[in-house]
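Undergrad: one predicted model, sequence on top.
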Amino acid sequence: MFEKIIDFIKQIYQNKDFIPLHAPVFKGKEKEYLNRVIDSTFVSYLGEFVEKFEEEVARFTGSKYAVATVNGTAALHTALLLANVEEDTEVITQPLTFVATCNAIAYCKAHPVFVDVSLQTLGMSAESLEHFLKNYTEIKKDGCCYNKITKRKITACVPMHTFGHPCEIDKIVELCNHYNITVVEDSAESLGSFYKGKHTGTFGKIGILSFNGNKIITTGGGGMIITNDEKIYKKAKHITTTAKVPHPYEYFHDEVGYNYRMPNLNAALGLAQMQQLPEFLQEKRKIANLYEEFFKSIENVKFVKEPPNAKSNYWLNAVLLNSKEERDKFLEETNKNNVQTRPAWQLMYHLPMYKNCFKIDTPNAEYISERLVNIPSG
């Protein structure tokens, strides 16, 4: 069975010596734009391409505003600060995610709280979130939501669109609005993914994107905050630029800020990549369709399809095997044959720094983490 799968993947990628999980593609105006930046000498965050890249991402996602940052984690940290996440408060999230989701919460000196994911979407389960909110929280006289067990205030909720598949974001936002909890969407992996016709990252108060080297488009390293709230946009731009008050020559900073703005070099790469995004999405959907059809004939291996009402970017294709033992054998055989595959991340509450965080039962996250394998998707 594994040999058949390996042969099929090699066919898709034309029998290359090594097939990576995901590699960037540069076939547009990347070199032209980078040369323009170098010739201009404006290689840092001042320069024409930063604003152009922001405008293009805002246009594509349907957001009013976009602020480019050095990476997705910086974007998420900033977004949480703008959502008023404070020290010793709690932020609801999912255990099946990349560690940056929880790290950004920890940067605010807040505590992650874990609810389960959905087997259908791989992202936060609206049903599990509702169970947590109904049974473990209360709204006090100040209008804020509190965890009845830990007594801490819950300031935000961070659902993540796992591997580019949109989660039940409309239900999650509706629930959080009822409990006065701000939704910050971790859309790091889902540029080009839509739920009910609307781009991911635009349902909550604030969304973030990532342009790391392994993402659907890359700036080398980079992230983006997207929002429809002008006040949040202005504040985001201010605090990511060291909170410097604009002045022709004086240096005055009116609060603690962060050196988080994206350099012009990275933005030039990003703009060239954005111009190719529709083509990338088309190609990735073709590959996903090939996988979906192929895995229909393979017993005991299930291909992860986009959820109902969603159009996924299929950033990382994934399969579910029958057991952890089968998953481990599959990982060993594929990697031994120069086909790069990876398991899902370790669940966040299995990591030493987050093992004592409050959690409810998460059987779906446990099930997925033991069985899921990402397969080549570039």
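TA: The structure has been received and is ready for your questions.

Undergrad: can we go C-alpha only for contacts and neighbour counts from here?
TA: Will do.

Undergrad: which residues touch the longest helix seen in the chain?
TA: The longest helix of the chain (DSSP state H) is helix 277-295. Contacts with helix 277-295, where a contact means C-alpha atoms under 8 Å, 6 or more residues apart in numbering, come from 12, 192, 216-217, 301-303, 305, 313-315, 317, 377-378.

Undergrad: quick check: buried residues in that helix?
TA: 277, 280-281, 283-285, 287-288, 291-292, 295 (16 or more other C-alpha atoms under 10 Å).

Undergrad: how long is stretch 350-362 end to end?
TA: Taking C-alpha to C-alpha, to the nearest Å, the first and last residues of stretch 350-362 lie 12 Å apart.

Undergrad: excluding chain neighbours, what is closest to residue 68?
TA: residue 224 (4.4 Å; C-alpha to C-alpha, 6 or more residues apart in numbering).

Undergrad: okay, now the one to match up with it:
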Amino acid sequence: MIYLSPPHMSGKEIEYVKKAFESNYIAPLGEFVDKFEDLIKNYTGAKAALAVCNATSGLHLALRVLGIKDSKVAVSTFTFIGSVNPILYERNKPVFIDVDEYWHMDAELLEKAVKENDIKAVILPHIYGQVADIEPILEICKKNDIYLIEDAAESLGAYYKLKMDNGEWKIKYSGTFGIFGVYSFNGNKLLTTSSGGVLVGNDENLIKKARFLSTQAKEADFMEYVHKEVGYNYRMSNILAAVGVGQMEVVEERIAKKREIFNWYREFLDEEFMPELSNTRGTRWLTTVVFKDKDPWEVMKKLRVNEIESRPLWNPMHLQPLFNGAKAYLNGRSEELFKKGLCLPSGTTLTQKQVKDICEIVKSS
């Protein structure tokens, strides 16, 4: 079976996991949690990082720390539901925003939504390993005193090149523009800890507060268990962090391979692919195609018969039964992408021949 995006170990993970076992720091914390957080900080340039059990919990902590509850939160409609569920956890109401030609939140629609609603925060997903056109969105948030939280679950390693006042270019990674960002290390991501996420930010006090809440909000000044507010069991274990340390050693290698796979698909298939903003580098976590005249569901069936996994593009959130009646600012693009698009196998062990074979099956569908 050729899977969509299976895990790919570096070879070092088992060595680090063994070391964690030998230390007997299996859970909840230990030296590898600290190392993993440091590696994420050093790689992305974020000042603070918190390893958690998954990216969804990271988004929840972000909203909780910022005190966003019983309010309205704008979020892209073209995303995984993990971007949206944390909004509900704090009794907020999502305001869905359709996407631009790069498949990310449309800044003009966001501006319209901000004018018509008292929006307290924006959750901006960077999808399929690409980077959103973040500068106009950041400007809207700054102008209206709105918190920007980046859901960079799918885009660890993707970056934006910013031109500085002195004319030089500066690389800034997805997840580091807003007050918080979150990365996913789920089993199908660019890097995996089997299950896990990392919350990052540049305000160390806010991350410190999130860390406190993620460990059941236990007051540190008491030997006995004292709790003054609601907390959560959201921390990553030392074992999973050990896997993450091994994975971080090959992050650039994995990105290079993902981009190579994308280029093979583009060579062998005469279809439309997810565009990449100029002055950015996406990771091409998943190669996504939009068919000109094929039914993606029929293509998916043909691939499945040949033991090849594929998936439809994100089913827009404003179409989900869970969000009947929710406000949505639409231009039709997310619905069109869902209707015509497909995610193709993008695992980093794929060969050029395998990609070519997959494309021949797609073309014959």
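TA: That came through, no problem. Just so it is clear, the structure is predicted and the values come from calculations on it, not from any experiment.

Undergrad: ok now the longest helix of the first structure, how far from the chain's centre?
TA: Averaging C-alpha positions (C-alpha atoms, centre = their mean, to the nearest Å) puts helix 277-295 of the first structure 20 Å from its chain's average.

Undergrad: most centrally placed residue in the first structure?
TA: residue 188 (2.3 Å; C-alpha atoms, centre = their mean).

Undergrad: distance of the alignment partner in the second structure of it relative to residue 200 of the second structure?
TA: In the second structure, residue 188 of the first structure lines up with residue 153, judged by TM-score structural alignment. Taking C-alpha to C-alpha as the measure, residue 153 of the second structure falls 11 Å from residue 200 of the second structure.

Undergrad: that older thread, now, the contacts of helix 277-295 of the first structure that are in strands?
TA: Among these, the members found in strands (DSSP state E) are 301-303.

Undergrad: got the residue ranges for the helices in the second structure?
TA: Under DSSP H, the second structure gives helices at 13-23, 31-44, 55-66, 85-89, 107-116, 134-143, 204-214, 238-248, 251-268, 296-305, 333-340, 352-364.

Undergrad: most tightly surrounded among those helices?
TA: Mean neighbour count, computed with mean count of other C-alpha atoms under 10 Å, is highest for helix 238-248 among the helices of the second structure, reaching a mean of 26.

Undergrad: what residues in the first structure pair up with it?
TA: With TM-score structural alignment as the criterion, helix 238-248 of the second structure aligns to 264-274.

Undergrad: ok, residues contacting the matching stretch?
TA: 26, 28-31, 33-34, 37-38, 42-50, 52-53, 56-57, 211, 217-222.

Undergrad: burial check on the alignment partner in the second structure of residue 164 of the first structure, number of neighbours?
TA: Under the alignment (TM-score structural alignment), residue 164 of the first structure pairs with residue 129 in the second structure. Residue 129 of the second structure sits with 27 neighbouring residues when counted by other C-alpha atoms under 10 Å.

Undergrad: contacting residues around residue 129 of the second structure?
TA: By C-alpha under 8 Å, 6+ apart, the neighbours of residue 129 of the second structure are 154-156, 158, 282-286.

Undergrad: can you list which of those residues carry over to the first structure?
TA: Of those, the ones still in contact in the first structure (both residues aligned by TM-score structural alignment, their matches' C-alpha atoms under 8 Å) are 154-156, 158, 282-286.

Undergrad: switch the residues you listed over to a markdown table; also include neighbour count and distance to residue 98 of the second structure.
TA: Below are those laid out as a markdown table (neighbours: other C-alpha atoms under 10 Å; distance: C-alpha to C-alpha, whole Å):
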| residue | neighbour count | distance to residue 98 of the second structure |
| --- | --- | --- |
| 154 | 29 | 18 |
| 155 | 27 | 19 |
| 156 | 29 | 23 |
| 158 | 25 | 22 |
| 282 | 25 | 21 |
| 283 | 26 | 23 |
| 284 | 27 | 21 |
| 285 | 31 | 22 |
| 286 | 27 | 21 |
